[in-house]
Every structure is written in C-alpha cells, then in structure tokens.
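Novice: When you get a sec, could you give me coordinates for this:
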Amino acid sequence: MNNRYVVIDVETTGNSPARGDRIIQVGAVVVENNIIVDRFSSFVNPEIPIPPFIEQLTGINDEMVADAPLFEEVAPAILQMLEGSYFVAHNVLFDLNFLQEEFENSGYRKFSGPMLDTVELSRVLLLQADSYQLGQLADYLGIVHENPHQADSDAEVTAHLLVQLLNKLTALPLLTLQRLEPFLKKMQSSLEEIVKDIIISKSSRIEDEEGMDYFRQLAIKSFSPVEKEDIGADADVDPQSLLRTLAEEMEHYETRESQQKMIGMVFEAMEDHQHAVIEAGTGVGKSLGYLIPSLVYGKQHDRPIVISTHTIQLQQQLMERDIPILKNILPFPFHATVLKGRNNYLCLRKFEQALDDSYDDNYDTNLTKAQLLVWLTETTQGDVEELNLASGGKLFWQQVKSDSGSCLNQRCPWFSRCFYHRKRREATASDLVITNHALLFTDVKSDAQLLPSYKEVIIDEAHHVEEVVSDHFGVQTDYFVFARLLERLGTKEDNGLVQKLYELTEAAEVTGLEESLEKIALKLPDLKMELDDLFRTLRDYVLEAKKSSMNDFGRVSYRYGEQEGKRVAWQAIMEMSQRVHFEVNDLEKLLKKTVQLCEEKEDHFNFKQKGLVADFNGVRNQLQEEKEKLRHLLWGVNEDEVFWLEVEAKGAKNAVYLYSKPIVIGDMLADEFFAKKNSAVLTSATLSVRNSFQYMTSRLGLDDFGPMTANLPSPFSYDQQVKFMVPEDVPLINEVDQETFVAVIARQLYHIAKVTRGRMLVLFTSSDMLRETYNVFKNISDSDEFVLFGQGIDSGSRARLTKNFKKFEQSILFGTSSFWEGIDIPGEDLSCLVIIRLPFAPPDNPVTAARADKLKRDGGNPFMELSLPQAIIRFKQGFGRLVRTQRDKGVVFVFDRRITETRYGKSFITSLPPVPVQKGLMADLLTDLEGWLDQS
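Specialist: Just a heads-up that it's a prediction; the model follows:
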C-alpha cells in the first residue's frame, strides 16, 4: 500500500490559470502512515500585481512576494516531494490545475500520479457536517485553523483532515468497504488501491465488528428495541416540586414565576380534560413548562403524550437539550422519541435494489450510494434530516425513501429492521412522542393510524396550525408529478419499471405479461401528449387572464372559481382534462392487470422481483391519486375552498401548479380533532392580539370548548434592554416609487450600521426589495466595512446563513419570509433589528383573498378580523428575534410610520411587551442610541 500523501494548498491571484492567474504561495505537508513527516511552504513571486480582493482574503500583498522565488525555483522541491505519492488537496482540481500549468510553463513535466480530494472524501465519510468548506470542517472536527486562506495553514489543516478521513475509512466494516468499492471507482479521487488494501488487511484478520448488524450483504448499525417501562410509584409527584429539584441540580438555573404558572396550568388542563391556549413570552422556558407536567401526567395515567412542533430545530432542541435535563431530575425513567412522516426514512428494500441498479449511473448517484452505505453504519434513525445531500443526492433519495404505496410490510425481509416501522414501534413504547404539525394533522386526515393512540397533546409553535391544517386538507398537483411517474414507468428501452418487468417476463415466464407491457408502452406517449396539451393550455390561460408579460420573473398566480365555466377557453380546458382522465383510466386498467398477472406467479418470484412488482404497483397507486387530485382541482370547484393556478412566466411551457385549500378550518378542527381529545394545549410566544386570544381560538374552532387561556409574560426587562425607534424621515412606500424608497432605506441602514457596528438583522416583506436594498447598500459601503448576507442572494439554508452571520463582527443579514421567526441569535452577535414594513400579507394572495371574501359575505371586517391580527402575530415573531436572554440588549427600528400614525398601528405596539417608543429624525435617534450603547 502506498502510504505517502503530499497535501498541497496554493494561494493564487484568481481562479483561472488559463486566463493568466498565478500562484502566490505554496504550502505542502507530507503524511506517511498517518503521521506528518515533512512540511514545505514558500511565497511565490507571480510577476503580476495581486488584486485587492485576493489581498483582503489572504492577507498576502505585493510587498510580501516581491523578493520571493519564482515558481520555477520552487518547482523542483515540490516535484521531488510528489515523487511516488498521492497528490492531496481540498478541492483537488483547483490546486492541481494551477500547479500543472505552472510546471508546464516552467519547463517541467506535469504530475501524473494518483490524487485524493478531501472535499469528496468528506462528503462520503462526514455525512452530518453542515458544510464542506475547510474552515467549517476544521471546526466540526476540532482541528485548529490558525490562518485561513494562507497556503501553509490550509495545507496543515487539510493534512489533519486527511488523517481523520483515512482513519474513518479504515474503521468501516469489511462488508461496507466491499460494497463501496464499485462506487468509489467512479469518484474523482484515486481510492481504489487504498480501499483494496484495507479490504485485504481486514480479510486476513477477520474480527467481529461490534455494534454492527449484517443482513443481506449490508452492514447496518445495531438497534436495541425500546421496551415499554412499567408505571412506577415515583410518578406520583407534584410537577411544581420538580422545579426546585431543577434549581438544585443546575448551577445557573433561575426559577421563573411564569414557568411555574405554566406547569400548573398544563397539569390542570390535562387533569380536568380541558383544552388550553398559553402564550409564553421569550425566556419563560415553555419547553420545560409543558414537558414536566406532561410526563408526570402521562406516567400517572399510563398514557403517551404527543408533542407537536412546526420546526425541526425545536424537535432537535427538545431531544438534545431539554429531554436530557429531565432524565436527570425526574424520579422515574421515561422514553421520548421523534416520529416523522414516512418519506423522511430510508427504505432498505429499495436501497438494496438500487445498489445493483445501473439506472442513472452518474456521478451524483454513485456518490449518494456511497454516502448511504457509510451512513448505515452510523444511523439508528434512518432519517434524511441527518444527511447533508447535494441536489443530485436528493433526486436519488426520491427513489429510495419509504412510502406506503410500495411497502411489502411484514412480507419484506427488512421489516424488523425497517427504519420507519421501527420508529413506529418505538413510538408505541414511548412516554413522549415528538412529531410535527404536518404528521399530526395528516394522522387526523388519514384512514390508517400514523401516531400511537393518544388523548393528550401539546402543540408548540401553535400559531402555525391554521396554515398547516389548510395545507394538509388542501389538494395540489402539477405537471412534473405526472411526468415523474411516467418517467418511472419508462419504456422497453430506457431502464424504467416497464423494461425491468420485461426482464422479469423472461426470468419467471409470466403468461400474458409481455402483451400487457406492450400495450402500456403504446399508451404512455398518448397520455404524455394529452398532459402536455392540458398543462400548456392552462399556462396560456393564466398568462392571458393576468395579462402577464413574458418578461415577468417569478410565479404568476390566478384564483379561479365557478364563474370560469362560462368562458369558452375554460370549456376547452375541461374537455382536455376529460381526455387526460380517460387516458389515465385506460392506463390504470393496464397497470392493474399487469400487477394481477405478476401476483398470480408471486410464489415463483425472488425477493427482488417481488419488490419490483411492489414498486410498479406503487406507481399505479400514485397515478390514481394524482388523477383524482387533478379531477377535484378542475371539476370540484366549490365555495368552501379556494382554488388557484400558478405558472412560471419565464418557465417551461407546461410548468403549471394547481392548488386548493379549505377557506375555514375551524369547524373541521373542532369536529375531527379537539372534540376527540381529552386535552390539547396550544402554546407559542405569539398567540394573542392586543392581549386577547379571540382571533386564534376563533380561527382554530376552539370557541365552543371554552379553553383555558393565559398570557405568561417574559421575565426580561424590555424597557431596560430594548430601544424601540421609529424614524419619521423615512417615507412611506406609497409616497415615493420603489427605487427612491430603496435608496432612502439603504442609506438609513448604512447610518445605523455605523453606530451599531453591524450586528444587524434587517427583515423585509418582499424578496425583490431585499435584493435591491442589498445591492444599493453594497455600493454605498466600503468593500471591507461590513460583511453582508442576503437570503436568496447568498447560497445556503437559513441555518447556514445565520451561522455565517455570527462568525463575523461587523455583519448584516438581510432576510425575509422564514427569518421573521425561528432563528436564535443571542448575545452581542445581534444588537440591532430593523423591520422595513409592517408584515401584512399581500392582498392578492389567493388564500388571504378568499378568506377575506368569506368574511365580507358573513358581514365581518376582513381587515380588522384577518389581515391585522395576522400581521400583528408576524410582527411579534420578528420583534422576538432581538432579545433571547436576560443579558441581551439592542435596538429595534421600524421604518414603517404607520405603526405610530394610524389607529390600527398602535395595535402592534400594545401587542408587544412594555417598551417605550421613540419617534424622531434618524440623526436624533442615532445620537440617542449611540449614547445608550456606550453606557452598556
């Protein structure tokens, strides 16, 4: 085995050696037998000026390289080090291409040995890393990185990373390495010999690899089933007394009156079989406020308690922070588990089949197969949220995720190991089942029971319930759903399910199957043509109805109703949809007959063939579901639902999305959910409007139940910790055009940032305005003055943008939509929050407009009863981003003068914790703010 690796990093004047960019620094570290044995580093005179951006990034300037050697002088040393070695780099093609160009220009031969890319290796082996950038991987693995973007430091860190990666590769089970081998051959990195040698070494000294379960040529991490704990006498405790235990056990824990009240109220609601609505301000500690009484009550009555959240982040917080605390202080054992929808879990049957499938034999698919093989040795959950998959990997996941349509259930040899069914069994044996709102209300809608039987539920982040229920009781489909199903069926030639069943015909001699498949293959083009015609006509109809220019960007939405039936163009669409319906019916009959023919011979099939038939039947079921959805969306228009179409003005000709949602969900929730539960406790930091719960209880159908309500104030001293400022010299957006408005707010944001030294979150209600403001601000400020992050501008998830924002001292984060809630930036990382406009929903939003129309028909006031309460709750969420602990201090600027100049605007202020409001010219407000910040 070649155990010599030369890890190289180069700093350069730019990204392209072909365009004349040159190397300015080389760092090299030699690793032999996983030990660093040699180092080399040198500045290099590039003979061209170093651009300012590169100087800022690397800290290397023209003066530092002026007396440095030319590359041709350091080339012999580098080539000598590389002799008989692996060339290793983080993003190897970048460094190697530069070196090859410089070698050739200096008259030396190019490097021709094997290479390793530590980015690629990390993607295969470090599946839960948030990012594969070198600095963030160093943080993840605890490697000290002293001088990022300096070649010697980067090479040193990459060498330590390589050692950890090789150690992890070596530690993989022998069976996993054997299954990995064919996929690693298709990687950029030259891993074949390394893996082959590890396999030989392990084969010569076969040892039991602890913690592994070997089944059907896969190594998966062993899993111990959860047993239901017997109820113990220790469960007969007063929930309030457990807070005293908590204070004694935890050094920095402070008893909070609001938290004590919440514990008592939750326990009382469960004891008295009442529903409750509890607003718990930031800092109350609502998670423990409901977990403690829930666990005590559940143990005393030997019943599981369901906890539902809207976000994955809160589920993780409960499992990683709060549950471990309670395991230390509760006088009885308990088990908590997270249960999600089945599409979140890997189907081992499908994955086993996909490993041997050459369909989509591309780089991304091979990489993802390798990743999942490694992941199986680590995961006991099988949950996709544990993975950091690239876009190509997410496509492969769609092939191997669990679903009901193609599940063999107990006939499957993987059944006892199935991640989804295992989680369901674990949930049945658990005291706490933590799930999400989506699954909670899918369970209400579903014929099959998805959650264990329960009578008590805590709904956290309850301000999202109305939208989640609307989504799950709504209907949606689009062209691409149909296209993907037809693509999965394929034809005889393209390796889809039809072609695979042809092979089955030859292997199992199923009489009549070939004829049936021939008919399917002939039917598919006709159906695809009818679908294309329908969806293209729908798109033309929307663009004509909205008079949209083909130069528009983004989605165009069109709400339609019963009046559409009078239009000739719509009648043509109805005829087309009928043809699609009949075509799908015909295809469905053929698919059903094919499945029946296969099932008659099932006893002669092996497991893989049975799985193939199950997948085929799954596609048939999905096609039937989508047909019924399309039928409802085009033919089932009624006044209780809102129906609308969305198209991409600049998108594909058939890119059409159809939606419907119930306009009011209160009655359905009252009958199908609240009436069937002993106690449902709804909690959030934002449930009240002007100190009343009427809006929320009315929208959710709770009024007839007379729920307990409480507004538990935050323990924070907002009057001391927060400045609330409304500049009077910022125009209202309807007073000027958007370009002028953006120019003014960008300038004002710059003035604020100078005082607060960045550390600012700016919340928008419009992505377009965010982008324009970001660009104007960037032009105003010096390039190195502030570090800017923009949602939709900088790539990455909300969590990644937030993490990057916290890494820099003078940073500013521009956010919209999801940034109004759920992000947690405590301490000095965030000192300033700017709300550009009051967050009213756009009036042309189809759901908002339909709800407003219904309120009008019923004699209500849509603005006061719907738009204003929604905006206030959203505003409270945004306000809550600033103060997260008792030590936080900062300023909130609201650039929308309506908050102080209109009668309804005062409702926003009265819905907040007590905080004084300052109005004035921006210059005066900033003078006051500067003095206040200096005092802290």
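Novice: For the rest of this, base every contact and every neighbour count on C-alpha atoms.
Specialist: Noted.
Novice: How about Val856: what's its closest non-neighbour residue?
Specialist: I think there's a mix-up here, since residue 856 is Lys and not Val. Spatial nearest neighbour of Lys856, excluding adjacent residues (CA to CA, 6 or more residues apart in numbering): Pro862 at 6.5 Å.
Novice: Does that neighbour touch Ala852 like I think?
Specialist: Yes: the pair Pro862 / Ala852 is scored as a contact, 4.9 Å apart, by CA atoms under 8 Å.
Novice: So for the two, which residue has more residues nearby?
Specialist: Shown here are Pro862 and Ala852; by other CA atoms under 10 Å, Ala852 has more neighbours (21 against 17).
Novice: which ones are touching that one?
Specialist: Applying CA atoms under 8 Å, 6 or more residues apart in numbering to Ala852 gives the contacts 862-863, 866.
Novice: one more to line up against the first:
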Amino acid sequence: MTASVPYPALHASHGGIWIATAQETRAVSRGEAIRIAADTPTILLNAPLIGQRLGHPELSGLDVLELFAFLHPARFMVPTPKGLARVTDLSAPTEDADVAAFLREAAAALLAVPNGTWAEREGGWHALQSLYRLRWPWAPALSQQIAKPERAERWLFSKLPEWEEQPPRAAPRTITLEPDQIAERLAALTGSTAERRQGQRDYAAAAGSAFSPRAVRDSPNLVLAEAGTGIGKTLGYLAPASLWAEQAGGAVWVSTFTKALQRQLAAEGERLFPDAEQRHQRIVTRKGRENYVCLLNLEDALQGGFAGRAAILAQLVARWAAFTADGDMIGGDLPGWLPTLFRRNGSTALTDRRGECIYAGCPHYRKCFIERAARASAEADIVIANHALVMVNAARGRESTTRPSRYVFDEGHHLFDAADAMFSAALTGQEAIEIRRWVTGPESGSRGRRRGLAARLSDVASYDEAGGVAIAEAVDAARALPSDGWLQRVAEGEPFGPVEALLGAVRGLVYARDVNGSAEAGYGLETELAEPDAALVEAAGPAAAALDALIRPMVALGRRLEAVLADSPDWMDGPARVRIEGAIASLAWRTETVGAWLALIARIGGPADPDYVDWLAIDRVEGREYDIGLHRHWVDPSKPFAETVLKSAHGALVTSATLRAGGDWDVAEARSGAVHMIRPAARFEANSPFDYAAQAEVLIVTDVKRGDLPALANAYARLIVAAEGGTLGLFTAIRRLRAVHARIADRLAREGLPLLAQHVDPIDTGTLVDIFRDDPRASLLGTDALRDGVDVPGDSLRLVVMEGVPWPKPTVLHAARRLAGGGSAYDDRIIRAKLAQAFGRLIRRADDRGSFVLLSAAMPSRLLTAFPAGTPVARVTLDEAIARVRLSLSARLRHEAPATA
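Specialist: Reported below is the predicted structural model:
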C-alpha cells in the first residue's frame, strides 16, 4: 500500500526527528528536516505543531489532517498517530521512530477511500476542482482517485434543507410534578440495571420544586442545589425537566458555562429519546451567533473573498457545511484542530462576529443554521444553551415571544463571572472601531462583504425620508470614532478625532500612575478612574459630544424603523419585515453600548456610583500594546442578572458541585442572585458518594521555593515521571507554564511521556483535552480553562499538580469587590472555589484513584475546607510527595488488576 504514495513523511517530537521514504526511515537533524520539507512535498501530521517543534512556524506540506477533513467532513478524529490509526483501521505505531513510516501508510489508506464506499462522496469532485486551482498539495493525488460524477452534484447551497415557519407555540400549561412521577422518570433514565442511588433520587426531588407553579410575581421558584461529584446531577435534573416539558408543553433551557458540559448533555439526550430523529427535534443546542458558520460569509470566501491558505480553509469548511448536523464551528462537529492548521487565518471571518446579519435580506436566509437553531429551539423540550446566550437574549429582548419560563443553570458557580462579562461596559479603541465599521461599512481600500447601515437599509432610506436622514447623520457621526491605525497614532501622540484624543489621555494617565513597575515588566496596566488629571477631563467633553452626536440619529433611526413596520408599505413582504426587525434589534444593541460609553465618560470628574467599579487600562501582551480604554463593571453583577433573567422566570435551578465555594450558603445566594429575590431560595445539599479517604490524597509540598523556576520545573518533571504520565498540571501564569514546558518537555520525551501544553502547542484547548484523554501516558499543562472544564475519568488522569495557591490577581475590580465582600474572607472564598474545582478533576467515578499535589508551602490551613471531607491532607517534602505518587500508582494498578485479569 505504501508504494502508491510517492512522498516522504516527516515526524518530529520532543524525542527526535525522523524522515521515512519507501526505502528507509532515518533520524535527521532539524536543519535537514526543514530543508527536505521545503524542497519536497512531505507528508505531515499537524504541520503547525511539527513546524513549532522544528523552530520553523511556517512549515507546510501534505498534512494528513487536511486530507481527512476533506474525505470525512463532520467526523471526529483525535489528531495523533493513535487517532489516525483508529480511523484508518491500521495498527498504531508504538515508538516515535515508527510514526513517519506509519504516516505514509495512513495517507495511502485515506487516498484509497474514494475507491470504496465513501459516505461523503457528494460534492467531493466539485470541491476538488476548486482546491486544485488553489494548488492544495493533496489535490493532484486525489484527482487520480475521484472521477467526475455522471450526474450533476448537489453542492452545499443546493443541498442544505430549508427551515419552515411554524405557528407560535402555546404558553406552557400549569402543572405540578408529583415526587413519584419524578422518581419513575429518573429510574427510566438510569436504567433498570443501574444501582439505585438515594442521593440522586433526593436531588431529583429537590430539583422538581423549580418546576412548580409560581406563586409570587417577579420571584421564581428558585432552588440552589450543591451536588458533589458522582451524585449524577445531570440525569437528576433532566428527570423533572423532561417530565415538565412533556406534561406542560413548554421548553426547559439548560444553561452551562463550558462547551464540554454542553456536549455531555447532548450525549445524555439519547437516554431521553433513543430515536435519533426524535432526539434531534426534542433536544436542541443553542449558542451565540458567532459560533455558527455564516453562509453569506462562506459564499463570499468561496467566490474570491479569501486568498492563499485561507481560501483552502474556506473550501474545507464548505465541505463540512454540507454534512454538519448544526453548523456550529466552535465546539460542534467541525474538528477543533482544523482552523488551527491554518493559524486561524480566516476562520473567524466565516462567522457573524460583527452583528452584520441582514436576516431575510440574505439569499441563504431559509437555510441559515442560526435561524434553523432558533426555530428548532422554539419547538424543543430541552434547549441546551450557555450562560452568556441566556443573558444576552434576556437583556436585549431577543425572542421575547419564546422566552423560557424554566431554567436549569448547571455549573452555577460560574453565573457570577458570566454576568460580570455580560453586564460590563468598555469604551476601548477596539470596541469603538467595530461600532464605526458597523455603521459606516467598508473604508476605502478594504476588502470583504462588510456593509454599513446605508447598504443594509437602502430600501428604508428610499421609503422613509426621516429614516434616510438618520442613517446619513449616523454615518457622518461615526467617522469621529477611531479608525485603522488608531493605536499607532495614539502612541505617537497624534490622535485623530475626539475619541482617539480621549484614549490618548487615558494612556498618559495610566503610565503616569504605574506604581508596581508593570510598565517595564511588560504586563497590562490599569488605574482607578479617580482624581483624573486635567488632560483626561479636557478630553472627556469633546468625546462625549461626539458620542452624543452618534447616539441621537441611532435612536431616531430605531424609531423610524418601528414606524415603517407599523406602516407596512406595499414593498414590505414577510422577509423584509424580518430583516427590519433584525435591524431594530442590532441597532438597539449598539445604541445601548454607546449609551453605556456616555455614562462612563460622565464619570470622569464626576461622583462615583457605588454600584459600579470604573477604571482605565492599557492591554498588553509581552509588552506590546493592543488596546486602550475605560472600563465599567458592576460591583455585584448578580444584581442585573437577577433583574433581567431570574425575575421573568417562573422557576430556576442553580446547581454545581462547588456552589458554596467551600463556604456557607450565603456565598451561593450572593453569587447566584438569590439575595435579590423576594422569596428565599430553597437549598439542597448532597455529598459526593466517593470514598475520598481511600481514593485520593492532597499533598502540600513544602520545599519548592516560590519564584524558583528551575526548582518548579524539576518538581513537575519528577512528579510526572513518578506517575508515569496521566498528569494535569495547572498554572496561574502563562509565562511560568511556558517556561516549565520548555525545561521539561525533552526530558519527559526521553522517558516516553508526551507533554501537551495550552498556550504553547498550536492546538485548540478542546483538542488538547481529547489527546490527553486518549493517551494514558500523556500529561497536559494549562491554566483556568483546564481547571474548570476538563472531564477525564479513568486512567488518563491520575495526578493533578498546581504550581501554588491560586491567589486572586490584585486588580482594581478585585480590590473593590474585596472591600464590599468582607476583605480576606472574600479572597478565601475565591481561592477555595478554585481549589475545589481543580481537585474535582481528579476523581470522576467510583474506580478513580489519584493524588492532588500543591507546590506551595504557603497554603493556609483555613483553606483546606476546599477539599471534600475525609480527604487525607499531608505537608511533605518533594521527595516524600514523589514516593507517595509512586505508591498511589502501584495501588491503582493493584486495584485494576482483578478487573483486567
């Protein structure tokens, strides 16, 4: 089989570099590998990763992952030799030195796919012709395997189904769920052979009270439920939720914080609806618009809007779009590794990130994935969403006719942070330039499909004179906002326009008030918006006038659009009405943003509002400035969350394994918004059924000095070797993560222990977790995203190592909340929550065993309540910790031996 592939293959790891041809496999130097890859078409697996390991980031070649994405769009594959072997039915290589030869064999197997039963054949020949013209490296080899079809292919836009309008759904009926009914539904979901768990039954019964009829206006039946890992809370709340949806005829929105839990919930849906077609109708996943491929943007890219490698990505995304289940590019069935192969060049332009959708004015409106998901959710029983989308829909009045009356907020400990992001305001250069582009459209010389207000609402302008005047005035006023090159002009002291001048004054004051040497260290800078200097006060007036000149025509235009809807002129058919309704919603969003900016500017030189925290900031990465601006956050963001989301609901369940953050119920009530409700929330607690005394231990290492980077790296390396991989390493700073990875990756490779790292490897976080989960000898280093969103039960995760106590970063915002929240007690709650979440990665099921190591002698004893009761805790030296990790591994192997035998 390999003889049919004339290309050499290249593999590079931290353990060495190898080239394989038909005749031999040999180890080569870095320079020789780069030369061969530059001169000869070379087979690779994940070119950006190999290029990084060779120190040649622009390395390219015949990437097997691109070939797989073309042949099998919308299919999952772990992008490793083992994952590739699985999808090609080949034997996986056991040594790094064998990978290069294996890649040639796997490439031959993939190239042979079109000769057999190829499920994704439709559209393949059509796409290949375009890729051939774009000089895609795989095109010549594939063109010999894919013959021109005898009949015309149904390709993408002709293949996608259209959604149909449905009558409004009736309001849900008023019902009361009986405890016996909930228990019966839970038993059906868990299965007759499943062990009966009283904790799960009690949890389901408690969750059921959130679905009772509401008794007090503006105050839902609110249930706060902390359920330890292993209780089975997902099925515990799906039992009453599905029962209520079935009997009341309404939809329950289950909201999560992480995409990992969304995927888990979708998988659990098979228990509710075993029939795939019925499940697709009754359970719908919803995300923000920016997650879905925009067909109009994709069409523009396919017709020449993209060039070079970005154009190849567009063709592969088009292949995927023809077979995807839901069009979700972020966390859906588009392989997470695909955009990273192109250095994310162009992938974000294929979604609607600027809010420029023209709704019914789009030729693909009836096939739009976003619209299809919205309509499907209106008829679903269970809608799987996320905290951000729930808040956006509620705050901006979206889909008001289908607003849910029942919510389940899983990962409820993140509601506070999600609300903090949603209800904040930031007048920065990057935010302002986006508003300018949305209003004015393309600047001279710019490319792409971007359209301004005048282009999107040309028919309104011709019909309604006042509306046309408002559009023209808004476009003229928007030119006072920052434009391309603003950051350089501000840095050079030559701002153009009043808003750039304001940002220049912000920049000057922030640098002037730097007290910790952060300016020299290269970190971001910030200072309170208090006692502003004369330059900032003087710049505020003209900037406010410029924004006022923009918001007035925007408000006027919104009123004129509403008047046009009321007039219903002859040219306004159904699609036109939907498009104008969409324009009104988008305009309201931008008007609200500009209004928040005006309120923030009014704070300059004025009195402080006790509900808010205001500050000035310069955002930098490795010393390079990328944004400047003014920021405003609520001191307590659960207050607007309660006002916009909870008060309109009839029932809500807020649940998590760490809802109280290792403290009391006051913490859960404060961070969930329950304190702002008229009726008190019901409380429920169920401890984890796991035997933590036997399954886990916490080791606090006392002899790794804080700030000693070589010692920190040595500790990580020795612990990973002792555990033989299977380690999740958590860091509080990206710089330290990168430094430790650089010191230990080669050392671990010599032990046969692969090391993956967030912020180092050019791989998305979800794929890194997939690779980690798939290889019991691999280890993974990361930051907060891995502390909160990783579910790796079994042998692949047996050791968690944290570099130190996760002290809160001393920001202006944190200082204000600390003052309002009880000082050091507030800090302790945050730290305990982070420790509890990190520890929660370790034990995910009854047969898991492992160690949690904290490399900090400064761990206060008062924070140990973050760990489950009964968990052994010991302060030990690094040598003792390594010995205990080895002992834990041996015990784990002994425990697994009978099952293996």
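Novice: before we move on, the earlier item: if I align to structure 2, which of the contacts of Ala852 of structure 1 are still contacts?
Specialist: Retained in structure 2 by both residues aligned by TM-score structural alignment, their matches' CA atoms under 8 Å are the following of the contacts of Ala852 of structure 1: 862-863, 866.
Novice: Kindly reformat those as a markdown table and extend each row with secondary structure.
Specialist: As requested, the kept ones among the contacts of Ala852 of structure 1 are arranged in a markdown table below (DSSP: H, G, I helix; E, B strand; the rest coil):
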| residue | secondary structure |
| --- | --- |
| Pro862 | helix |
| Phe863 | helix |
| Leu866 | helix |
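Novice: Going along the chain, name the helices of the stretch 351-500 of structure 2.
Specialist: Here the stretch 351-500 of structure 2 has its helices, by DSSP state H, counting those that start in this stretch, at 369-379, 387-395, 415-422, 429-440, 453-456, 458-463, 465-478, 486-491, 498-512.
Novice: Quick one: name whatever helix or strand follows the last one.
Specialist: Okay, so that is helix 498-512 of structure 2. Downstream of helix 498-512 of structure 2, the next assigned helix or strand under DSSP states H and E is helix 518-521.
Novice: quick one: that following helix to structure 1 mean distance?
Specialist: With mean CA distance after the TM-score superposition for structure 1, helix 518-521 of structure 2 departs from structure 1 by a mean of 6.3 Å once superposed.
Novice: That helix: which residues count as buried?
Specialist: Residues of helix 518-521 of structure 2 classed as buried: Ala519 (neighbour count, 16 or more other CA atoms under 10 Å).
Novice: and what of stretch 771-780 of structure 1?
Specialist: Under the neighbour-count rule (16+ other CA under 10 Å), stretch 771-780 of structure 1 has 771-778 buried.
Novice: what does stretch 280-287 of structure 2 give?
Specialist: Neighbour-count burial for stretch 280-287 of structure 2 flags 280, 282-287 (criterion: 16+ other CA under 10 Å).
Novice: can you tell me which of the residues you listed are in helices?
Specialist: Here DSSP state H is the test, and the buried residues of stretch 280-287 of structure 2 give 280, 282 as lying in helices.
Novice: Let's have the buried residues of stretch 280-287 of structure 2 in JSON lines, adding distance to Thr42 of structure 2.
Specialist: Listed next are the buried residues of stretch 280-287 of structure 2 as JSON lines, based on distance: CA to CA, whole Å:
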{"residue": "His280", "distance to Thr42 of structure 2": "42"}
{"residue": "Arg282", "distance to Thr42 of structure 2": "47"}
{"residue": "Ile283", "distance to Thr42 of structure 2": "44"}
{"residue": "Val284", "distance to Thr42 of structure 2": "42"}
{"residue": "Thr285", "distance to Thr42 of structure 2": "40"}
{"residue": "Arg286", "distance to Thr42 of structure 2": "41"}
{"residue": "Lys287", "distance to Thr42 of structure 2": "39"}
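Novice: ok, Glu461 of structure 1 - how many residues close by?
Specialist: A total of 21 residues lie near Glu461 of structure 1 under the criterion other CA under 10 Å.
Novice: Residue in structure 2 paired with it?
Specialist: In structure 2, the residue matched to Glu461 of structure 1 (TM-score structural alignment) is Glu411.
Novice: Provide a list of residues in contact with its match.
Specialist: Residues in contact with Glu411 of structure 2 (CA under 8 Å, 6+ apart) are 256-257, 654-657.
Novice: between those residues, which is closest to Ile551 of structure 2?
Specialist: Nearest to Ile551 of structure 2 among these, counting by CA to CA, is Phe257 at 33.2 Å.
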